[in-house]
Every structure is written in C-alpha cells, then in structure tokens.
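Asks: This is the structure alone, sequence omitted:
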C-alpha cells in the first residue's frame, strides 16, 4: 500500500452504509489472508450482504482506510447457552467486539490495539463493566488479546469433529470513567 504512514495515522470514525465497499474490502482482504494461512472461517462466514447488515444494525468503526471493528451490546446469536454461561456476570450488559480486521499489509502496527482500546473506552464511558469477544484459536490472536488484558473464559468448537476452536474472552473494565 502506498503512503503506508498516512494510513497508519488514521482516526477512528463510525462507518455507515456509504462505507460498505471500504469495510467489505478490509474484511475480504483479511479473509483471503487467513485462508492463505489455512484458516477459512472468515471466508465461509463473511459476505458483502452480511457486512451491509452489520452496518445497518451494529456500531461499525473504521481506523482510517485500513482497519475496522464491530461493536454491539448483545452476544452473538450463535453462542449456545453453555457458551454464554462461560462469561462472568453473563446477564449484565457488555460490549461485544466482532469482525476486528486490519488490512494485512498494515498489521502489527498497533491499529488493532487502538480499535480494542476504543471499545474499552466506549464501555467505560457508558458505565459498562465487560468487553467480550470470541476469536479463532490462533497463537498470535490469543497473545494479542491476552496482552490487551483479556482472559480466556471458555472455548467453542465448530466444524467436523470440532476441529475449529474459538476462544471466548472477556475483560473487566473500570466502568467508573
């Protein structure tokens, strides 16, 4: 990507339907990159139509033109009761992060961390104590979220013979401000 430094110094802004092509492009690039590494879960799940619904129904944020993240107050529909019960105080509201994506050529530059920090601060400002997420069991992802202060509270298994393992993670934040 040309002018990488310009893109890395972006700002977080809320995305709308007018940003569909950009958000979908970031997610699609990340899905292709993951597929090339043997992880096809994003390629199987994300479609442009799903991203359009995310923009319509959830809070989607952009970091410049290289990163995106979705936040919502509800746990994902695909969580089983057993999955939900893994979370501390599961009955209490929490910010749920999903679809955190940074263009492959801009990864490892701190953008993902800035998006997660934004979600944590968003929770604090609203008096919400929990930030929750799930992520594929990939060592670099696990390290990233643990370094951000998230704790593993459970695991989800999908696919034939449960070969796809996802970590359920959460972080308690000081909701006092």
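Replies: That came through fine. A quick note: this is a predicted structure, and the numbers were derived from the prediction, not measured. Numbers count the residues shown, from 1 in each chain.
Asks: contacts and neighbour counts: CA atoms only from here.
Replies: OK.
Asks: what element comes up after the lengthiest helix in the chain heading to the C-terminus?
Replies: For the chain, the helix that runs over the most residues, judged by DSSP state H, is helix 20-36. Using DSSP states H and E, the helix or strand that follows helix 20-36 in sequence is helix 41-45.
Asks: in the very next helix or strand once past that following helix, what's buried?
Replies: Remark: after helix 41-45, the chain's next helix or strand is helix 48-57, criterion DSSP H and E. With burial defined by 16 or more other CA atoms under 10 Å, the residues of helix 48-57 counted as buried are 51, 52, 54, 55.
Asks: wouldn't the last one be in contact with residue 21 here?
Replies: Read that as residue 55. No: applying CA atoms under 8 Å as the test, residue 55 and residue 21 come out as separate, 11.2 Å apart.
Asks: other SSEs contacting the longest helix of the chain?
Replies: helix 41-45, helix 48-57, strand 67-72, strand 94-102 (3 or more CA pairs under 8 Å, 6 or more residues apart in numbering; DSSP states H and E).
Asks: try it against this one:
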C-alpha cells in the first residue's frame, strides 16, 4: 500500500501489504501518538482499526491516486495524506515535524495540534447529545478568545459561537445546546 504524510497536522500513516500499519502524529506538548493499526479493503474503501483504547471506532479511508483521506466520524476528524515515494522512516518524520514546529511560535504549534483534537471532542459531544455532527465540519476553529490558552471557539460563517473546547471538555453555547439560533 505505502506511506502517506499530512504535514499540516504533523501526521503520517504507513499501510503494509499484510494488513498492518502504523499511524503517528507529532505532538508538541505531550507524547507523540504512535499507534499500530490493521486495515482491510472493503469495496472501493479501506477500513482502518487503530490499536488504541481512545479510538475504537473503525476509520473509513479512501485512496485516490496519491491521496489518502481518512473520513471523519464521531471520534476522528477528517485528514488528508499525500503518498510518500521512496523510503519513509516514521521516526525521522516525527523529528522533522518537531523541528518545524519548534521554529514557529508556541501558540501556533499548540493551535495547529489541538484544533484537530478539539474538533474531534466536539463531534463526540455532539453525537453523545444527539446533535447534528455534520455541521461541525463546517465550523471554523479560532483562538480569538480573551485568554489565548482558554481553548478553541467553534464559529459559523456569521461568527455565531457554537461551543468552546478546552482541554477536551466541551462548553456548548445556547445555539448548539438548544438547537435554535441566537441571532
């Protein structure tokens, strides 16, 4: 199958021909994610199962030429990867990602990493509370809060705030919690 990288999220995935593989993600504030996985082809898609107690839902993956897309679900955000041609070493990839993020500002590093996880936490909360999870993919994640480390605010195109996610905890706003608009 091959190796694929997502430099925007600092993630990479390797799919071996025997149905095994590895998923890694550089994390500037905590331990890197380094999960073993299994995969199988099902019709035109692939089903990926991470050997990770935090994510037990199978992830749908689609391969289109050199692009591998992981399709988001209640526990996992959408991710897009580009095929790596030639040899690929996940440990070198992680070092490269850390070198890249350490040269940017701390806020940017924290923001880039945590928005993906904050969106996944918001989708899980929405699913658990029987809310429309499809809408969450279209919300913008912003850190324009009174305190920069307060978390992520998720807003629509009109600037209406739907929720704040702070350290994985969701603080819904009336527009999402009550299901009505506050405009």
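Replies: Structure's in. What do you need? As the structure is a computational prediction, the values presented were derived from the model and not from experiment.
Asks: TM between them?
Replies: After superposition, the two chains reach a TM-score (TM-score structural alignment, normalised by the length of the first structure) of 0.29; 96 aligned residues with a CA RMSD of 5.7 Å.
Asks: Tell me which other helices or strands the helix ranked longest in the second structure touches.
Replies: Ranked by number of residues, the top helix in the second structure under DSSP H is helix 106-128. Under the contact definition 3+ CA pairs under 8 Å, 6+ apart, helix 106-128 of the second structure sits against strand 161-166, strand 169-172.
Asks: Tell me the helix or strand right after that helix.
Replies: Taking DSSP H and E, what comes next after helix 106-128 of the second structure is strand 140-142.
Asks: List the contacts of residue 82 of the second structure.
Replies: 4, 5, 6, 66, 67, 68 (CA atoms under 8 Å, 6 or more residues apart in numbering).
Asks: For the residues you listed, which single residue is the most surrounded?
Replies: Using other CA atoms under 10 Å as the neighbour criterion, residue 5 leads those with 25 neighbours.
Asks: Double-check that one against residue 23; I have them as touching.
Replies: No: checked against CA under 8 Å, the pair residue 5 of the second structure and residue 23 is beyond contact range at 9.9 Å.
Asks: which residues are common contacts for these two?
Replies: 11, 12, 13.
Asks: which of the residues in the single longest strand found in the second structure are buried?
Replies: When the second structure is parsed with DSSP state E, its longest strand is strand 33-42. Neighbour counts using 16+ other CA under 10 Å place 34, 36, 37, 38, 39, 40 of strand 33-42 of the second structure among the buried residues.
Asks: Could you dump those into a markdown table with distance to residue 165 of the second structure added?
Replies: A markdown table is the format used below for the buried residues of strand 33-42 of the second structure (distance: CA to CA, whole Å):
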| residue | distance to residue 165 of the second structure |
| --- | --- |
| 34 | 24 |
| 36 | 28 |
| 37 | 28 |
| 38 | 30 |
| 39 | 31 |
| 40 | 33 |
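Asks: now, which of those residues sits nearest residue 120 of the second structure?
Replies: Residue 120 of the second structure has its nearest neighbour among those in residue 34, at 18.0 Å by CA to CA.
Asks: quick revisit: so which of the helices and strands packed on helix 20-36 of the first structure comes closest to residue 140 of the first structure?
Replies: Among those, the nearest to residue 140 of the first structure by CA to CA is strand 94-102 (13.8 Å).
Asks: tell me the angle the closest one makes with helix 48-57.
Replies: 140 degrees (axes from the mean of the first three to the mean of the last three CA atoms, to 10 degrees).
Asks: Tell me the first helix or strand C-terminal of the helix or strand hosting residue 133 of the first structure.
Replies: Using DSSP H and E, the element containing residue 133 of the first structure is strand 130-136. Using DSSP H and E, the helix or strand that follows strand 130-136 of the first structure in sequence is helix 139-147.
Asks: Just the buried residues of that following helix, please?
Replies: Buried residues in helix 139-147 of the first structure (16+ other CA under 10 Å): 142, 145.
Asks: Quick check: what element follows it along the chain?
Replies: strand 151-158.
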